[in-house]
Structures are given as structure tokens and as C-alpha cells.
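Student: coordinates only, sequence not included:
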């Protein structure tokens, strides 16, 4: 490969796109070192990534396919333990993954997502009212705090049938799970608490069912095998949906607003009808993947990458971990040309892997897109003179190499 020393991944995520460029510069796949001295193969070529994400010889289950995990070398004090040790659809493999996904998709249907539209519109209006009120009191309003954060957590809380008061705690717990620079104990404690909160929710819904996703998951049955989700699987599925469904949408909204405010000519394209809000959403997902890199997958057997259209002579050995480098793939010049770094809503091909690909493609993608398609036009119609109130370098970054978003998004409403 010409790069014997693995590229050290920065756990604080200070320079996600700089790091993505360094990963790409080493070729379609390269060795990296994750926090806690764990080495993995980072894959940044969109074509190779798609092939690996759909290859049955690539697993997400460390209990079956990662020798270091099986041998006890990966313990709960590893910073990313929660990300690989959860037992749900996210880490399931083969027939087990198929069973879980079937059961979850019976409850989390396109109809249930579409039915949320009026409620998302109402919540968006309430939040924009609050933004306007905050703007009348202060010169600056932090849109990440006042809009990007509360919208997805309120939507997901209502989708789950969670009591209103739980939103704030849920948000803080999910934040801690995504913070890859935190102490391992903090992430694990947050995960334990999240399990407890959602376990209480499942117990409550068993007693008094409602018209919500939790009740739907409890009722979901696999007609062929007659199986249902076990208690553990139910809670773990809700954990997956809240962590995958909240943080990603927060970052999608944040990055879209930031990109439009820093590229007024692109906003002009949308306002004049030369581009649509869908174009904004897809170009944001491509250029600023809400999940920059996702740990981990494992080779079930030796994979000769030349046979998969990758570099000849490179073999990922059975049991070696793989990191899906989505932020790097989204700006791949091989796919998107020399201007792959540029935010261009009129770009003809906005292909991206921001929601994953293949059997693990994100079930919540339609909901994330729906929230963005509702919130973005509503925001820019309500505040046509909106402007960013800080230089790019002053916005900070979420302390994570997984989650790709700003720490704050201060604006003047104008």
C-alpha cells in the first residue's frame, strides 16, 4: 500500500474534512488507528464501499466475527465499546439481521412516517415562534440549540409515544454516546441510563398500548417464524432508532442551514426555482455526511479487494475491522469531479452514502429527509434576511469523529 503506518484518527473530530481528505489521499482503502489503539481499514471509495456494504462476507457482529472482541481484548473501557457491543439490528448479521429488520419495518412503515408530516409542521412552527421570540430579546440566536436539536428529538419522542418531559434527558444521553472524546465510563453510563428510560417506556406501553412506534414494535410478529422482538431486542431497537435518528437529523439541518448561509448564491437558486429543497437536502448529505465515519464492520473471511474492484494485491484478512468513511466518500473526486468539495445545489449527480447502503441502509432515512424538507423552507420563508453571526472557525465542532456537525450556529434573524 505504501502506507505502513496507520493514519491516526482524531477522536475529537476537530477537522473531519481535512482528515477525510488525508484518508482519500492514501487510496480507496487505508489502515487507520482508532482511539484505544485499535487498527482498522478505512474505506473511502464510494464504489468499493458499496460492494463491501452489500457483501455477505462482511459482518457487523463482533461476537461472531471480531477475534479481538471474542477473546476479551475489547473491554467496556474501550472508548467505542458501546458502538460495537450493542445487540440490535445495527450489529446483527445474516439471518438474524433479516429477522430483526423485518420485524422493525412492520412497525416503522412508510405510512407511519408520512402520517407524521402535519405534526412535524406544527412542531416546526412552534420552534420558529420560539426562535423569533428569542431574536426579539437577543441580537443572536443559536439555531442548532433552538431548532436543529429540538425538532428531531420532539418528533422521535412523539413517534415512540414518550412522555414530553423526557426529551431533554434523552438528548443529553444521546450526545454523550456520540462524544468519542469522552471518558469510556461516561459513554457507558449514558448508554445504561438510556436502556433504563426506554425499558420503562416499553413496560408502560405493554400496560397501556397507544398509536405509536413502541406499541407497533411490541405487536410486530414475524408471520413465518411466529417470532416477536424479545424485551432486550425491543429496547435495543429503540436505542438504535433514537441514536441513529436524532443526531443525524440534527447535523443534516445544521449543515444545510450553514451551507445556505455561507453560499447565498445557492440559496438564490432555490428561491428562484432553479433548484428545489430536495436538492439542498441531498447536496448537504453528500458534501457533509451527518455521520462522518461509522465503526465497525468485520471481514468474515479474507477479502481480496482486487476482486471487488478495489486495489490489486490488498487483502483485508478475516476478522479485521473495517471503518466506513462516509464523509470521505461523499467528496470523492473520482465520483464528483474536481469540485467535489463545493456546495452546489444544481449539481447533476448528488449520489451519496450518507444513510448507508444495502441491507443496513438507514430505515429512518425517509423521516430525516421529511423533517429537513419541512423545516428548511419554513425557516428561510419566516426569516428571509437570516445571516450567520460567526466566522466558520468560531462555530466549533461536535467532539466526535462519528458525528459531523457544529457545536453552535449563531444567527441574526434580520
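Tutor: That came through fine. Since the structure is predicted, the reported quantities are computational estimates derived from the model, not experimental observations. Residues are numbered from 1 along each chain as shown.
Student: Every contact and neighbour count from this point should use C-alpha atoms.
Tutor: OK.
Student: Would you enumerate the residues in contact with residue 399?
Tutor: Residue 399 makes contact with 11, 12, 13, 14, 179, 180, 181, according to CA atoms under 8 Å, 6 or more residues apart in numbering.
Student: Shouldn't it be within a strand?
Tutor: No: counting by DSSP: H, G, I helix; E, B strand; the rest coil, residue 399 is not part of a strand but coil.
Student: Structure two is appended below for comparative analysis:
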């Protein structure tokens, strides 16, 4: 690869995330790409390099400090870019250095091992409620296809995160809609901006409601931190963006995990049979799904704080970087010639970066794994005859190069 190579134009519709990853890997472990409005970036497909950059203090996610084109949010690009929401928020995942440590510390206590384990009974209750509703939905006609993403993969994580954050039922559908639009990366710049406005109206309103009527939930705890110290430890924008981050990452990643897990297992009945027989632990299947189908395929953006000189290229100060978790999960140097295949017995199934790496490793990863470990066995136990409605035909992907899931997952519940 040479740095003079013409940038690869990314398909923002996400029509073929893995095919695109293969094409970019052929250009080298880091390739020049073009995002909407002519924004150029480095696209990282190599797992070793990705890990190296995610632990390098010379790499930042703070757009305001380290992307010159952003001009502290005042440039024309900052005002009109269709992907602005992915780089403009102010929370632990986009903060750098001391700000990152400060914000992460505030959220970390919500995801301690003890607190996550304490949610088990509630997750089990939610799964039972969802499966009961699914049973009733198809009680009269078992041969009618049912969208399992809509009726299973989606409601389980959304109910869990709403419980954790204390989101009132009256807010849930509106919040989910604006997040769905934000994740649709082929949305026009005008529609993306309108959705951003509506999104912040809703999340500011949510914070206002929780400020008036606090409860035993994470949103109320963050508001208390903000109000009790006069905003010294947490600015209002940081508060709102932290709730936004946890709501988005706290449901969409798990929705995609459940979605892809069900599709992969129904497409590989021999492996599903081994899981049902107890020959293989469900946790192994979950890790293999995470490796093969990273819930967030690609994540913009990070920036070089200073020139980063590598053996085969130089990432110049201020240049944007996109890490491809989907490409890293199928890196043949890590997973061999069968990297594109689903195999729950794969020795390297746990060697993936689906939840990030380094200081920005997802705090909610244990919760997502717990939800999947409860929900998947419960689903297959309730519906032993579960089958794909269109076997051999993969459902259409989401219209996103970031969120990696299906638009629908039609299945037959069976007898």
C-alpha cells in the first residue's frame, strides 16, 4: 500500500460490510477511504494494528481538540456533515486523557460485576415476558413468518436498558426512533440534522423529567452528581450525552448480537444441536457471533494527536481514523483461512475486539453477554421447532455501515 493510493469510497448504506472489509484489507492493514462530503480517513482492518492504535496515547476520540477540520464545532463541515452526530457528542467514549478518566469513572459503578449480576433476575423476567408475547403472537398460525428481530432481539435489550436508566415508558418509542434514524448512515445531511435536533429535544426532556422525579437508576445518579457539585464534575452537555451513549450502545449492540446469533445458529443446525445437548457452552457461541458479526461494524472517528510513524505508513497529526471491528474479527492472520465461517468450537473465538479495546473497551460488555446467555437458551427452549422462514437467504442488512444487523429476521416458530 502507498499513501498516494486513491481513497476507497465507503458505501454508507452498509449493503455489504464484510465484502467491503475484504476489499479494504487487500489495500493494506490501513487504507485511505472517503466518507460523505469528501471527508478522507484511515480505515483500519488489521486486528493487531487496531489494538495498537486503540492503546496508543497519540490517538484521540476528542473531535474538538484533535480534528482541525472540525474547528471546535464551528466549521461548515461541523454544521452540515451527515455523520456529525457520531463525532460531536461529549461523553466518556469521545473524551481524551483526564476527561475520559473522569467521565468513565462516573459510569463504571453502574456496570460493576455485582450490579450486572443483580440484573439477572430482571433479565430473566423480561425474557419470559417477551417470549410469552411471542407465543401469543403466533398462537393461531404457527406457519406464519414472524420477525424475530422486532419481536425478540429488539424488546429484550431495550427493556433492560430502559430499566437501568430509568427511562419512562412514555419516552421509549420516541427515543428508539431517533436512535434508529441516527444509525441509518445513508440518511441525507438535512434529515440527519433535523433528527439531531429532535434527538436532543427528547434527551434534554428526559433529563428534565428525571431531575423533577428521580428514581433508583443511573440517570438519576448522574443528575445528582451534576447538581450536587454545581457541574464541576459533570457539565450538562456531558450528562445528556452520557445518557445518550448508554441508551444507544446499551441496546443496539445487544439487539444485533441476538439477531446474528439466532440467524447463525438456525443456519448451522449441527452446532445448535450441540449447544442444546450441553456439549458446548452457550458462551462459546456468543463469543463466536461477536467475532464474526461485530455489533458495531465500523466506528468513526479517532484522530492522530501527533504524527504516528509506522513501518509502512504515516498517519499525520489531525488525520481521522476509522476502526473496523467487523474486519478485525475476520482477520485471517488471527483466525486463519476459515475466518469468514461460523464455528462455535473455533480456538480463537474469544480473540476479538467486538466491544473495543484498551481504555475505551465497552463497560456494558458483561451486561450484553449476560443478556445473550439468558435470552438465547430461553428462546430455543421455548421454540424447539424454530426455523428460518427463508433458509439459505440472508435477510437484508440494516442501512448502516456502523450498526451491523438485519432489517428483519423472519422465522417460523414451529410446533
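Tutor: It's in. Computed from a predicted model, the values in this text were never measured in an experiment.
Student: quick revisit: and which of the contacts of residue 399 of structure 1 is nearest residue 238 of structure 1?
Tutor: The closest of the contacts of residue 399 of structure 1 to residue 238 of structure 1 turns out to be residue 179 (CA to CA; 19.5 Å).
Student: That closest one: neighbouring residues, count only.
Tutor: Residue 179 of structure 1 has 23 neighbours, counted by other CA atoms under 10 Å.
Student: Please say which position in structure 2 it maps to.
Tutor: Aligned by TM-score structural alignment, residue 179 of structure 1 pairs with residue 184 of structure 2.
Student: Quick one: the strands in the stretch 51-200 of structure 2, in order.
Tutor: 59-60, 146-147 (DSSP state E, counting those that start in this stretch).
Student: will you turn the ones you listed into TSV that also has distance to residue 378 of structure 2 and mean neighbour count?
Tutor: Formatted as TSV, the strands of the stretch 51-200 of structure 2 follow (distance: least, CA to CA, whole Å; neighbours: other CA atoms under 10 Å):
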stretch	distance to residue 378 of structure 2	mean neighbour count
strand 59-60	41	26
strand 146-147	17	19
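Student: which one of those strands lies closest to residue 175 of structure 2?
Tutor: strand 146-147 (21.2 Å).
Student: To what extent does the closest one diverge from structure 1 after superposition?
Tutor: Superposed on structure 1, strand 146-147 of structure 2 shows a mean distance to its aligned partners of 0.6 Å (mean CA distance after the TM-score superposition for structure 1).
Student: In structure 1, point out the residues matching that strand.
Tutor: Residues 141-142 of structure 1 are where strand 146-147 of structure 2 lands when matched by TM-score structural alignment.
Student: swap in stretch 279-290 of structure 2?
Tutor: Residue span in structure 1 matched to stretch 279-290 of structure 2, by TM-score structural alignment: 274-285.
Student: Show me which positions of that stretch end up buried.
Tutor: Buried residues in stretch 274-285 of structure 1, defined by neighbour count with 16 or more other CA atoms under 10 Å: 275, 276, 277, 279, 280, 281, 282, 283, 284, 285.
Student: for those residues, which one is nearest residue 34 of structure 1?
Tutor: Nearest to residue 34 of structure 1 among the buried residues of stretch 274-285 of structure 1: residue 285, at 24.1 Å, using CA to CA.
Student: tell me which element residue 297 of structure 1 falls in.
Tutor: For residue 297 of structure 1, the enclosing helix or strand under DSSP states H and E is strand 294-299.
Student: Where does that strand end up in structure 2?
Tutor: Across structure 2, the stretch matching strand 294-299 of structure 1 (TM-score structural alignment) is residues 299-304.
Student: hang on, the earlier thing: let me know which of the strands of the stretch 51-200 of structure 2 is the nearest to residue 300 of structure 2.
Tutor: strand 59-60 (11.5 Å).
Student: Where in structure 1 does that closest one fall?
Tutor: Mapping strand 59-60 of structure 2 onto structure 1 (TM-score structural alignment) gives residues 58-59.
Student: Using the aligned residues only, give the average distance of that stretch to structure 2.
Tutor: Looks like 0.5 Å for stretch 58-59 of structure 1 (mean CA distance after the TM-score superposition for structure 1).
Student: Which residues does that stretch contact?
Tutor: 52, 65, 91, 92, 93, 94, 297, 298, 299, 300.
Student: One more: stretch 236-248 of structure 1?
Tutor: Residues contacting stretch 236-248 of structure 1 (CA under 8 Å, 6+ apart): 86-90, 104, 152-153, 156, 174-175, 194-195, 198, 214, 290-291, 364, 368, 403.
Student: go on, stretch 377-391 of structure 2?
Tutor: Residues from elsewhere that reach stretch 377-391 of structure 2, judged by CA under 8 Å, 6+ apart: 127-128, 131, 145, 263, 266-267, 276, 282, 410-415.
Student: quick one: which of the residues you listed sit in strands?
Tutor: Using DSSP state E, the members of the contacts of stretch 377-391 of structure 2 that fall within strands are 410, 411, 412.
Student: that older thread, can you give the distance from the match of strand 59-60 of structure 2 to the centre of its chain?
Tutor: 19 Å (CA atoms, centre = their mean, to the nearest Å).
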